[in-house]
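[1] the amino acid sequence is not available; the structure is as follows:
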């Protein structure tokens, strides 16, 4: 790894700048993936367009509220593992979404008060809410970074990163319910490779990813028909596709599994089936 997470070139800068010019503006008339997710979780930070979009998706995939909640349970089991068993004290939560209780840093600092957490998102409303609602333990630190995963260097080369995280100590990167917003042209495998190359030995990567694999054919067809219409413009991937994305990453047991089957003995325990969540989860640890 080069020092301070940095590398010489930024390959997606122009595309990122074009996206940033629109993502910086809050448009309540258009659904937002972060606000829609907040709606499914039972939060309060959403608008009519988000609720309408969320309900449209729920007509095709009726357990989507359950899927959102089980994804959050996975996140907190992963953080419990990372700060407990793995002993990691630095976390980078990319695509963090609107804060929910408990937050990632609350879970981490409950186990390890000196844990240091950076939240990253490209949605200005997420950034505003995260900055307003997060306060660290006296021993640890919490920060928030407005950046886009599609341009990983905008995250890794940001001075705020090394003001909080030590680039010579293991870092846990959370990519939960975010990679399925990257379509194939965004080159998600290259983005994962870039992140992997920047991390010091012993670092971990936890991710979740939407899939149609366990769904009945009628449900899968209904969801597919919504994709690209503004209601759930995501790229679900099969088990084989997620495996290909993460090729070369040494997986922590039990490997790539439905989120409800990833270390279910840890709190908070899952309460749903693989079919109800339609989401894969995994943890990898770099040698």
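    Nice, I can see it. It should be emphasised that the depicted structure is a prediction, and the values quoted were computed from it without experimental measurement.

[2] use CA for all of it now, contacts and neighbours both
    Noted.

[3] all strands for the stretch 151-287 of the chain, in order.
    172-176, 204-210, 257-258, 279-285 (DSSP state E, counting those that start in this stretch).

[4] go ahead and name everything in contact with the last one.
    Spelled out, that is strand 279-285. 67, 71, 74, 78, 202-211, 239, 249-259, 262 (Cα atoms under 8 Å, 6 or more residues apart in numbering).

[5] now, of these, which are buried?
    67, 71, 74, 78, 203-211, 239, 249, 251-252, 255-259, 262 (16 or more other Cα atoms under 10 Å).

[6] report the central residue of the chain.
    Nearest to the mean C-alpha position of the chain, counting by Cα atoms, centre = their mean, stands residue 176 at 2.7 Å.

[7] on that earlier part again, just send the strands of the stretch 151-287 of the chain back as JSON lines, with distance to residue 118 too.
    Output for the strands of the stretch 151-287 of the chain, formatted as JSON lines (distance: least, Cα to Cα, whole Å):
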{"stretch": "strand 172-176", "distance to residue 118": "10"}
{"stretch": "strand 204-210", "distance to residue 118": "14"}
{"stretch": "strand 257-258", "distance to residue 118": "26"}
{"stretch": "strand 279-285", "distance to residue 118": "19"}
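
[8] for residue 122, find the nearest of those.
    strand 172-176 (13.4 Å; Cα to Cα).

[9] the structure to be compared is supplied as follows:
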């Protein structure tokens, strides 16, 4: 029997069902998760010990991408699939920017309510329904000025049959010239055959791993920032020491809309 927990600002939360945002929060060392999320996270990490590292590397990519865009004059961001706002959210990396966070987990809503300011907003929405996101974002963001569209560790939850190419294209088309798209997506390109088979068995129902070529289709019409589509830890790294591609198992890239 499912249990509804209304302890966070009256928001209905089913603590008996695993949710990717809460599991991700657990891997990042956060506390905004339930036993079912921790059990799922531990089960996956027992087979793939580098999963928490991969989560942290995705988060580091977010930080580097936001700083990169901020350095090029971007002062507003649309962060879809934001997850629970912890471990360096966009508004902390770019405190002078306007930020709209989007997620469909009620627990994210409960925590995001604490962050709402004149320049930070939250929308309860889903990447697979871009039109309501765009409509709501216009209340906070100026669509005549460049926007950084952040799709960090969320695109791989959009299965190919969900038509993610169409949805991302709809979002990008709505952005003004000079805007940017930053994406990470899990991949099995660097996995040993046995690891790839187990990953598909354990998570294939919820994840869509993509090759570099497959991820590249989301950047059609955009100008890819060097070095292009690479393992997240290799995109504009802060130092020489970084994990091997097989440890992070995720591609990252940033593109500019001309």
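    Cool, got the structure. The model shown is predicted, which means the values in this text are computed figures rather than measured ones.

[10] quick one: TM-score?
    Superposed pair, TM-score by TM-score structural alignment, normalised by the length of the second structure: 0.91. Supporting alignment: 248 aligned residues with a Cα RMSD of 1.7 Å.

[11] how close does the aligned partner of residue 255 of the second structure in the first structure get to residue 165 of the first structure?
    Aligning on TM-score structural alignment places residue 255 of the second structure opposite residue 284 in the first structure. For residue 284 of the first structure, the distance to residue 165 of the first structure equals 20 Å [Cα to Cα, to the nearest Å].

[12] then residue 272 of the first structure?
    Counting by Cα to Cα - residue 272 of the first structure and residue 165 of the first structure are separated by 35 Å.

[13] then residue 210 of the first structure?
    Applying Cα to Cα to residue 210 of the first structure and residue 165 of the first structure gives a distance of 29 Å.

[14] show me where the stretch 151-258 of the second structure has helices.
    Along the stretch 151-258 of the second structure, counting by DSSP state H, counting those that start in this stretch, helices occupy 164-174, 193-203, 212-216, 245-248.

[15] Serialize those to JSON lines and add fields for distance to residue 90 of the second structure.
    Below are the helices of the stretch 151-258 of the second structure laid out as JSON lines (distance: least, Cα to Cα, whole Å):
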{"stretch": "helix 164-174", "distance to residue 90 of the second structure": "19"}
{"stretch": "helix 193-203", "distance to residue 90 of the second structure": "28"}
{"stretch": "helix 212-216", "distance to residue 90 of the second structure": "23"}
{"stretch": "helix 245-248", "distance to residue 90 of the second structure": "21"}
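
[16] quick one: which of these is nearest residue 15 of the second structure?
    Of those, nearest to residue 15 of the second structure by Cα to Cα is helix 193-203, at 19.9 Å.

[17] report how many residues lie close to residue 36 of the first structure.
    26 (other Cα atoms under 10 Å).

[18] map it across to the second structure for me.
    Checking TM-score structural alignment: residue 36 of the first structure goes with residue 23.

[19] for its match, list the residues it contacts.
    33, 37, 38, 40, 41.

[20] nearest to residue 99 of the second structure, of those?
    Nearest member of these to residue 99 of the second structure, counting by Cα to Cα, is residue 33, at 23.9 Å.

[21] make sure that closest one is actually in contact with residue 22.
    Yes - counting by Cα atoms under 8 Å, residue 33 of the second structure does reach residue 22; the two are 4.9 Å apart.

[22] so between those two, which is more surrounded?
    residue 22 (24 against 19).

[23] helix, strand, or coil at that one?
    helix (DSSP: H, G, I helix; E, B strand; the rest coil).

[24] burial check on the closest residue to residue 34 of the first structure other than its chain neighbours, number of neighbours?
    Among residues not flanking residue 34 of the first structure along the chain, residue 97 sits closest, at 5.3 Å (Cα to Cα, 6 or more residues apart in numbering). For residue 97 of the first structure, the count of nearby residues is 25 (other Cα under 10 Å).
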